[in-house]
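Chemist: Provided below for reference: sequence and predicted model.
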Amino acid sequence: MKRETGILLLLIASLIIVCGSSRAGEPLKFSGGEFSTVLKKAELFHNDSIHVLNFKYADRKRGFKPYIAPTVLIAGGTALHFSDSKYQFNDWVQDNFHYEGGADDYLRFAPLAAVYSLNAIGIKGENNFGNLTAISLKSFILNDLLVYSLKKAVNEERPNGGQHSFPSGHTSVVFAFAQIMHHEYGEQSIWYSVGAYSCAATVGLMRIAKGAHWASDVLAGAGIGMLSTELVYLTHQYKWDWEHIKHFDIFPFSVGQQKGLTLVYNF
């Protein structure tokens, strides 16, 4: 019954399109052969497309699983933020692994640099260059908005006396990019994911050893970074390829003293 209903709806849609295409005042001419063609196309569309229409990308079929780790990290970091244990842990790290270098400032970008390097040498990930770049930019921007909004709202003092400690921005960025590596190459080999997350964890530990953050900041930052990337992959429309870019037009405009560029997408 559902199959016949789907075909009927598609047939009605086809008829509406044909009616709308006819000139005003002219009777609609629809031969038996044309009717059969529309019916066959409707049936083929129903059989081949409807069942995958809303689930084209694997990221939308995994349910809540991708959000478990980010949720645990954010919850753990938030709980530790209100606990005296964070002071004890930071004292232990400072006593045993004190660090004063600047490598953490550069290592936070390492997972994303590795993704583009793999693309450059011909090892292709899940998405093409256009979609990968769009996802990376959106993930970075969303993560930045979340982190710095929380920094201003919480205004936690850093171990070294600075301000805006919670959550860790360096850690959130590196985990956001590590999550991109996991999405793009994780199914090809688990070692891509292991390498990216190891780099991210190293940056988090370096931030603690440097006295720039509490352990609670690092845990929450890691979760926020992973969550930002997951949300971007979930909502991304995957239209940054040549097939879709050809539908874009950019042209200048001038209205009085106002001048600029107009971006138009033809559907």
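Modeler: Ah, there it is.
Chemist: C-alpha from now on. contacts and neighbour counts both.
Modeler: OK.
Chemist: I would like the residues contacting stretch 98-116, please.
Modeler: Here stretch 98-116 makes contact (C-alpha atoms under 8 Å, 6 or more residues apart in numbering) with 170-171, 173-174, 177-178, 180-181, 184, 196, 199-200, 203, 206-207, 209-210.
Chemist: want to compare, so here's the second one:
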Amino acid sequence: MKIIYTLIILAFLNLCFTAKLMTQEIEVLDSTIIENTFWNSKSVRISTVPVLLIAAGGGSWGIRKDVRAFRNRYLPTFRYHYDDYLQYAPVATVLGLNAAGVKGKHKMGRALVSYAFSAAIMAAVVNTVKYTAKVERPDGSTRNSFPSGHTANSFMNATFLHKEYGQFQSPLYSVGAFTAATATAVGRELNNRHWISDVLAGAGIGILSTELGYVVADKIFKDHGEHIKLRNNPLPVTLHPSFLELRLGYAKGLSKDLTQRSEDLFAKSGFNFGLEGAYFFSRYIGLGGEFAFSSFPMNDDNLSFNDADVPLVSDGHYTQPMGIRYIHAGPYFSLPLPKNWFITGKLGAGTASGAQGEIILRIKENYQELFRTNELPYYRYKPQRAFSWSAGFGVQKQIKRNVGIKAFVSYFNSDNDFQMDVIDQINPDGTYAFKNVGSEKVRFDNITLGLGLTAFLW
């Protein structure tokens, strides 16, 4: 499952980012070198990637339910709504960098005019199509699914950051921007709010909206409001290394409660995704925080049931991943080394809460009419909110004036009370009633190894 989702995410990101970089490279070539043909025209260059994505949205229409079934198989109760906030991360980064004195391609006034035109175009297209097509959402809540507004907004914002800082300062800004946009698009699917066709089309609309917004602004401002390209800027390692950082890592369970509590149900590895930042009072120490979540697929290959009726009505089962999210705050540390290397550290504490998980039975075909379903939640567990803490260590390399890459290791610990329920009855309206069968405290600790993309706020 993780391999497949990783390939989907990387392919999606690679398509957007690689094509955008190709567009960037073409734009800086001398116009006298490029033959003035249709395929080399600016209209083709700015529309190729969006058209491909929108076409992919249409082409995936026939498999959208298959993709949703894949999601329902492994993450049916995924409810981490980071996508509601992450969609704004690229535009917040542009505003934050500008406020911190980091120059982008254009002065802020011109950049905001470009953004305003982009947002107006995106909103008009998305809402017109939404309320004309009237496609039902996967969760059945409304009929305004196609295209995804969150995804269109996130890719519009990502292209904004790409054009202002990725083309002017470093391509790594573009990497971070499109990574955040891709994570937003994936979140819309995992939260069962959109089909794959919705997010692909939304991505294309978002990118094209920003490109058109800049075309309009360029016509208005022409050569006014542009910054001169900065070259060979000194790296200000003597300044306070305040930062924002996006990270992704491999999480390994440590406690016996998590990995060896039972021979037939346990979790050993998963992934961690988070956003953190800190304000430094000096070169060495600052105060910051992080918001992150971890997900651990459960190994239930040898799980057996005490209820003798289970094998009679079911021909298999699966267990939803164990997920936990947390928010921490505390001191951050940085030790500058020669050649723009840093040793970093952090210590944080806060609160952690878990996502409800279920053990789900696959009902045999001859019993599906009786139960009115082909999958039945048999056992449910819910970790309660608890105090948690974390500590981390990293080795960081500053590769541009405002960009760094970090390899890190972090430790997380919380002791959560798990409430456990078993199905008691199926109500006439098709809902389920559960009865409590007890609770127990589970030590949820793990170590994460991963990489972070850092934006310094010098």
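Modeler: It's in. Computed from a prediction, not measured in an experiment: that's the story for all the values here.
Chemist: returning to what we had before: just the buried members of the contacts of stretch 98-116 of structure 1?
Modeler: The neighbour-count test (16 or more other C-alpha atoms under 10 Å) marks 170-171, 173-174, 177-178, 180-181, 184, 196, 199-200, 203, 206-207, 209-210 as buried among those.
Chemist: Off-centre distance for stretch 83-95 of structure 1?
Modeler: 34 Å (C-alpha atoms, centre = their mean, to the nearest Å).
Chemist: With stretch 88-99 of structure 1 instead?
Modeler: 34 Å.
Chemist: Show me the contacts of stretch 98-116 of structure 1 that map onto strands.
Modeler: Nothing among the contacts of stretch 98-116 of structure 1 maps onto strands, per DSSP state E.
Chemist: Contact partners for the residue nearest to Lys252 of structure 2 when sequence neighbours are not counted?
Modeler: Among residues not flanking Lys252 of structure 2 along the chain, Ser269 sits closest, at 4.6 Å (C-alpha to C-alpha, 6 or more residues apart in numbering). By C-alpha under 8 Å, 6+ apart, Ser269 of structure 2 lies in contact with Tyr250, Ala251, Lys252, Gly253, Phe296, Pro297.
Chemist: Derive a PyMOL selection command for the buried subset of those.
Modeler: Command for PyMOL that selects the buried part of the contacts of Ser269 of structure 2, burial taken from 16+ other C-alpha under 10 Å:
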select buried, resi 250+251+252+253+296+297
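Chemist: Spit out the contact partners of Trp61 of structure 2.
Modeler: Contacts of Trp61 of structure 2 (C-alpha under 8 Å, 6+ apart): Ile196, Ser197.
Chemist: Identify the residue nearest Met285 of structure 2 in space, chain neighbours excluded?
Modeler: For residue 285 of structure 2 the amino acid is Ile, not Met. Phe333 (4.6 Å).
Chemist: Quickly find the element holding that neighbour.
Modeler: Taking DSSP states H and E as the criterion, Phe333 of structure 2 maps to strand 322-337.
Chemist: Over to Lys219 of structure 2?
Modeler: Here Lys219 of structure 2 is assigned to helix 196-221, by DSSP H and E.
Chemist: Now do the buried residues in that helix.
Modeler: 196-218.
Chemist: Which elements pack onto it?
Modeler: Packed against helix 196-221 of structure 2 by the contact rule (3 or more C-alpha pairs under 8 Å, 6 or more residues apart in numbering; DSSP states H and E) you find helix 42-59, helix 64-74, helix 108-133, helix 149-161, helix 171-190.
Chemist: which one of those helices has the most crowded surroundings?
Modeler: With neighbours defined as mean count of other C-alpha atoms under 10 Å, these peak in mean count at helix 149-161, which reaches a mean of 30.
Chemist: so that helix matches what in structure 1?
Modeler: Aligned by TM-score structural alignment, helix 149-161 of structure 2 falls on residues 169-181 of structure 1.
Chemist: Mean per-residue distance, the matching stretch versus structure 2.
Modeler: Here the mean offset of stretch 169-181 of structure 1 against structure 2 after fitting is 0.4 Å, by mean C-alpha distance after the TM-score superposition for structure 1.
Chemist: now swap in stretch 145-153 of structure 1 and tell me
Modeler: Here the mean offset of stretch 145-153 of structure 1 against structure 2 after fitting is 0.4 Å, by mean C-alpha distance after the TM-score superposition for structure 1.
Chemist: For His183 of structure 1, see how far away Gly6 of structure 1 is.
Modeler: 35 Å (C-alpha to C-alpha, to the nearest Å).
Chemist: neighbour count winner among those two?
Modeler: His183 (20 against 17; other C-alpha atoms under 10 Å).
Chemist: Spatially nearest residue to that one, not counting backbone neighbours?
Modeler: Glu126 is the one closest to His183 of structure 1 (C-alpha to C-alpha, 6+ apart), at 7.3 Å.
Chemist: Now check the one you found against structure 2: what is it aligned to?
Modeler: That one, Glu126 of structure 1, aligns with Lys105 by TM-score structural alignment.
Chemist: elements contacting the helix or strand hosting Leu44 of structure 1?
Modeler: Counting by DSSP H and E, the element that carries Leu44 of structure 1 is helix 32-48. Secondary-structure packing of helix 32-48 of structure 1 (3+ C-alpha pairs under 8 Å, 6+ apart): helix 2-21.
Chemist: so what does the helix it packs on touch, helix or strand wise?
Modeler: Using 3+ C-alpha pairs under 8 Å, 6+ apart: helix 2-21 of structure 1 touches helix 32-48.
Chemist: Kindly name the residues of structure 2 that line up with the helix it packs on.
Modeler: By TM-score structural alignment, helix 32-48 of structure 1 lines up with nothing in structure 2.
Chemist: what's the distance between that helix and the middle of its chain?
Modeler: Distance, centroid of helix 32-48 of structure 1 to centroid of chain: 38 Å (C-alpha atoms, centre = their mean).
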